[in-house]
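Chemist: Pasting a predicted model and its sequence here:
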Amino acid sequence: MDMEKLIARINELSRKNKEVGLAQEEIEERDELRRRYLDNFRRNFRQQMDSIKYVEDDDDMIKH
């Protein structure tokens, strides 16, 4: 399931929960979808953090 569909389904279940409540099966689906969303978010965030390159200050590069 791509992220847009995942988020849409999470939102759909959230709206239904506010309006009429969820059956146990839907609660379990919602929890699984949320877990998948957070896993994906963490993985993407980690990739972004890993791609950051650190540069130490170098006196030759600093202009006064």
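Modeler: Right, received. Where do you want to start?

Chemist: okay, CA-based contacts and neighbour counts for the rest of this
Modeler: Will do.

Chemist: The host helix or strand of residue 39 packs against which elements?
Modeler: Using DSSP states H and E, residue 39 falls within helix 24-50. In terms of contacts (3 or more CA pairs under 8 Å, 6 or more residues apart in numbering; DSSP states H and E), helix 24-50 is packed against helix 3-19.

Chemist: Tell me what angle the helix it packs on forms with helix 24-50.
Modeler: Angle of helix 3-19 versus helix 24-50, following axes from the mean of the first three to the mean of the last three CA atoms, to 10 degrees, is 140 degrees.

Chemist: putting a second one here so we can go through both:
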Amino acid sequence: MENKGIPQELIDRINFLAKKKKTTGLSEDEKIEQQSLRETYLAMFRENFRSHIEMLQVYDKDGKEVTPEKVKEIQRKKGLRDD
């Protein structure tokens, strides 16, 4: 799956189950599904966040790059830096 965004269907289903939980309650199967969907959402969110951080370059007010060395190393390994 090349699209790294979180599918809207996943978000919609999570929201549906959250609303249902507040109004009529969830069956045991729905509770299990809700937990599984939440775990999937968090895993996708973390991966997206990590990807954004790995692409980040930080500069101080003088224009000097101050990107943390750990991030620079990850960028080098992914071929995103040539320094």
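Modeler: Yep, it's here. Computed from a prediction, not measured in an experiment: that's the story for all the values here.

Chemist: Let me see the TM-score of these two.
Modeler: TM-score of the superposed chains, computed with TM-score structural alignment, normalised by the length of the first structure, equals 0.80; 55 aligned residues with a CA RMSD of 1.2 Å.

Chemist: just how off-centre is the helix holding residue 39 of the first structure within its chain?
Modeler: Put simply, helix 24-50 of the first structure sits 6 Å off its chain's centre (CA atoms, centre = their mean, to the nearest Å).

Chemist: same question, stretch 4-15 of the first structure
Modeler: Distance, centroid of stretch 4-15 of the first structure to centroid of chain: 13 Å (CA atoms, centre = their mean).

Chemist: Where in the second structure does that stretch fall?
Modeler: Using TM-score structural alignment, stretch 4-15 of the first structure lines up with residues 8-19 of the second structure.

Chemist: buried residues in the matching stretch?
Modeler: Across stretch 8-19 of the second structure, burial judged by 16 or more other CA atoms under 10 Å covers 14, 17.

Chemist: what's the answer for stretch 45-56 of the second structure, then?
Modeler: Going by 16+ other CA under 10 Å, stretch 45-56 of the second structure has these buried residues: residue 54.

Chemist: Where in the first structure does it align, residue-wise?
Modeler: Aligning stretch 45-56 of the second structure against the first structure (TM-score structural alignment) gives residues 41-52.

Chemist: mean deviation (superposed) between the match of stretch 4-15 of the first structure and the first structure, please.
Modeler: Its aligned residues in the first structure lie a mean 0.4 Å from stretch 8-19 of the second structure after superposition (mean CA distance after the TM-score superposition for the first structure).

Chemist: Could you do stretch 43-54 of the second structure as well?
Modeler: Stretch 43-54 of the second structure sits 0.3 Å off on average (mean CA distance after the TM-score superposition for the first structure).
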